[in-house]
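Q: just coords:
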């Protein structure tokens, strides 16, 4: 039995199937998925159906594109580059969206010694804080407050954490940390516009995982979201897996038991 973590799929179902063939994914194996199962790629519906049908054999965290799908399904405006219509008009739409809304923002397996989140954990939080705050958002997404949350979810403020934050401001910042973050200051202040590689930060900022005072340096953390890293992260215990399949890169898997990586090239969608 092996556990494989796979980076952002974003509807690249063909490459997912090729990657699973390459690693010899078996009935006793498990998948961890870094989120962004959907959007931009051609086969978001097939991807959602496949992962859902794996049941307990697959664990996925919610990414920003997954949350966007849920928001659009609740009446928020779709983007001009979205490729979500096939899901939104599918006969099993409601079942798929209900399943997606039950997925966590952060997954942790103490036995394996890994945690997984879509974007990252701010340097001022310990892993236990990130777990607790993730649960706050998950509780709302699974409640009658979900439509109001999706209305309030979009935006870049507030940009820095305070325990005094409340309401949708608090939930929005938690969501931005866990699903959108790349660069921040040492105090956790976010900069959400820049999408360059980690060695080209905006002035006064660093990649979230590069801050020397980060509170969770000894926890092994798997993340996606940041395609321009191309899967490279020199920080110990941080494993970047988004290798930009939907942008013409590749789809990457990491075998957690021994750290072996596998990849298949993109069919080309950019």
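A: In hand now; what should we look at? Here the structure is a predicted model, which is why all the values come from computation and not from measurement.
Q: all contacts plus neighbour counts: C-alpha atoms, from now on.
A: OK.
Q: Nearest residue to the middle of this structure?
A: residue 118 (2.3 Å; C-alpha atoms, centre = their mean).
Q: is it true that it touches residue 60?
A: No: using C-alpha atoms under 8 Å, residue 118 makes no contact with residue 60, being 9.2 Å away.
Q: one step back: now the residue nearest to the centre of the chain: how far from residue 226?
A: 9 Å (C-alpha to C-alpha, to the nearest Å).
Q: Kindly report the same for residue 138.
A: 23 Å.
Q: Same drill for those two, tell me which one is more crowded.
A: Set residue 138 next to residue 226 and count neighbours by other C-alpha atoms under 10 Å: residue 226 wins out with 26 against 20.
Q: what's near enough to touch the more buried one?
A: 119, 182, 195, 240, 242-243 (C-alpha atoms under 8 Å, 6 or more residues apart in numbering).
Q: now with 10 Å?
A: 7-8, 118-120, 180-182, 195-198, 232, 240-244 (C-alpha atoms under 10 Å, 6 or more residues apart in numbering).
Q: Buried only: go through these for me.
A: Buried members of these, scored by 16 or more other C-alpha atoms under 10 Å, are 7-8, 118-120, 180-182, 195, 197-198, 232, 240-244.
Q: In strands, which of these fall?
A: Using DSSP state E, the members of the buried ones among the contacts of residue 226 that fall in strands are residue 240.
Q: List of residues touching the biggest helix by length in the chain?
A: Using DSSP state H, we find that the single longest helix of the chain is helix 127-141. Applying C-alpha under 10 Å, 6+ apart, the external contacts of helix 127-141 come out as 62, 67, 70, 101-108, 115, 117, 120-122, 124-125, 145-150, 168, 170-172, 174-175, 177-178, 215-221.
Q: second one coming, line it up with the first:
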């Protein structure tokens, strides 16, 4: 059995299936771990959700910011933007079923055999990995509850951007979601920064630092993430793997086979215009 881990798919269902074929993925024996952002910007978000859901227990998914935004659109919290290409998904007869499945997915997941955890964006340098697992579970329970629209209504703000265990209610949940699904850079004091999306070599690092560059980061488990397409998978930190290689921007879809660390990559058309 092989464990494959793939970066942000974002509705690139054809490319996903081609890449799985290239790697000889067998859902009867293999696992597919997905770093989140299954939907948005690519042309086939509906088909992507149907395909991944259809893999059953062979697929392990964490939620990304685009996945949460889809849930918010469905609940009337956010507007459906044409550039996200979600209209046919939202109009599909199985939309409710698919999105109910989606909101049952975790924000952080640990492999039961291998020493790695997977999140969409990152782990704040103030948290240990066990703390990140605990905080993620708190929000997952909110998202899976009947009144989950209240959570979705409260997540659209950049504040608070500094962690305190004294945070309560929507402020606490919002920080946890922003850290796990939106973070790229932190200020030098470890507080979250959301404006910069470019790669570190194109960014003034006198005031900012990638979250994975902090010495305080807990490295007791290896960490796998997506979200940061401009990195193109270049992290250069032992035990930390970035797998978003900006497939919808005309770059590639990338998948890692954990057992031998072989990477599979497939060039993608430009879908974001």
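A: Yep, that arrived. Because the structure is a prediction, the values reported are computed rather than measured.
Q: who touches both of residue 118 and residue 60 of structure 1?
A: Shared contacts of residue 118 of structure 1 and residue 60, counting by C-alpha under 10 Å, 6+ apart, come down to 33-36, 105-107.
Q: All the strands of structure 1, residue numbers only.
A: Going by DSSP E, structure 1 shows strands at 3-6, 30-33, 58-60, 106-109, 114-117, 183-184, 190-191, 206-207, 220-223, 238-240, 250-255, 261-265.
Q: The first one vs structure 2, mean deviation?
A: Between strand 3-6 of structure 1 and its aligned stretch in structure 2, the superposed structures give an average distance of 0.3 Å (mean C-alpha distance after the TM-score superposition for structure 1).
Q: ok, how many other residues are close to the aligned residue in structure 2 for residue 144 of structure 1?
A: By TM-score structural alignment, residue 144 of structure 1 lines up with residue 146 in structure 2. Residue 146 of structure 2 is flanked by 9 other residues according to other C-alpha under 10 Å.
Q: now swap in residue 262 of structure 2 and tell me
A: 12.
Q: what residue of structure 1 takes the place of residue 238 of structure 2?
A: Aligned partner of residue 238 of structure 2 by TM-score structural alignment: residue 236.
Q: How about residue 119 of structure 2?
A: So, by TM-score structural alignment, residue 119 of structure 2 is matched to residue 117.
Q: can you count the residues close to that match?
A: For residue 117 of structure 1, the count of nearby residues is 29 (other C-alpha under 10 Å).
Q: I'd say it and residue 34 touch.
A: Yes: judged on C-alpha atoms under 10 Å, residue 117 of structure 1 makes contact with residue 34 at a distance of 6.3 Å.
Q: Next, show the common contact partners of these two.
A: Common neighbours of residue 117 of structure 1 and residue 34 (C-alpha under 10 Å, 6+ apart) are 60-63, 105-107, 179, 222-225.
Q: which two from these end up farthest apart in space?
A: 107 and 225 (15.5 Å; C-alpha to C-alpha).
Q: Which of those two has more residues huddled nearby?
A: Neighbour totals were compared for residue 107 of structure 1 and residue 225, and residue 225 leads with 28 against 23 (other C-alpha under 10 Å).
Q: Highest average neighbour count across the strands of structure 1: which stretch is it?
A: Among those, judged by mean count of other C-alpha atoms under 10 Å, the one packed with the most neighbours on average is strand 183-184 (a mean of 28).
Q: list residues touching both of residue 118 and residue 226 of structure 1?
A: By C-alpha under 10 Å, 6+ apart, the residues touching both residue 118 of structure 1 and residue 226 are 7-8, 180-181, 240-242.
Q: would you list those residues in a markdown table and tack on distance to residue 207 of structure 1?
A: Formatted as a markdown table, those follow (distance: C-alpha to C-alpha, whole Å):
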| residue | distance to residue 207 of structure 1 |
| --- | --- |
| 7 | 18 |
| 8 | 19 |
| 180 | 12 |
| 181 | 9 |
| 240 | 12 |
| 241 | 15 |
| 242 | 15 |
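Q: Chain neighbours aside, what residue packs nearest to residue 4 of structure 1?
A: Leaving aside its chain neighbours, residue 4 of structure 1 sits nearest to residue 255 (4.5 Å; criterion: C-alpha to C-alpha, 6 or more residues apart in numbering).
Q: The one you found and residue 56 of structure 1: what is the separation?
A: 18 Å.
Q: Count the residues that sit near the closest residue to residue 67 of structure 2 other than its chain neighbours.
A: Using C-alpha to C-alpha, 6+ apart and skipping the chain neighbours, the partner closest in space to residue 67 of structure 2 is residue 37 (5.4 Å). By other C-alpha under 10 Å, 28 other residues sit near residue 37 of structure 2.
Q: My read is that residue 37 of structure 2 contacts residue 65, right?
A: Yes: with contacts counted by C-alpha under 10 Å, residue 37 of structure 2 reaches residue 65, the gap being 6.6 Å.
Q: Aligned against structure 1, show me the partner of residue 186 of structure 2.
A: Using TM-score structural alignment, residue 186 of structure 2 pairs with residue 184 in structure 1.
Q: got the contact list for the closest residue to its match other than its chain neighbours?
A: In this structure, residue 184 of structure 1 finds its nearest non-sequential neighbour in residue 190, 4.4 Å apart by C-alpha to C-alpha, 6+ apart. Residues near residue 190 of structure 1 by C-alpha under 10 Å, 6+ apart: 122, 156-161, 173, 176-177, 180-184, 205-206, 208.
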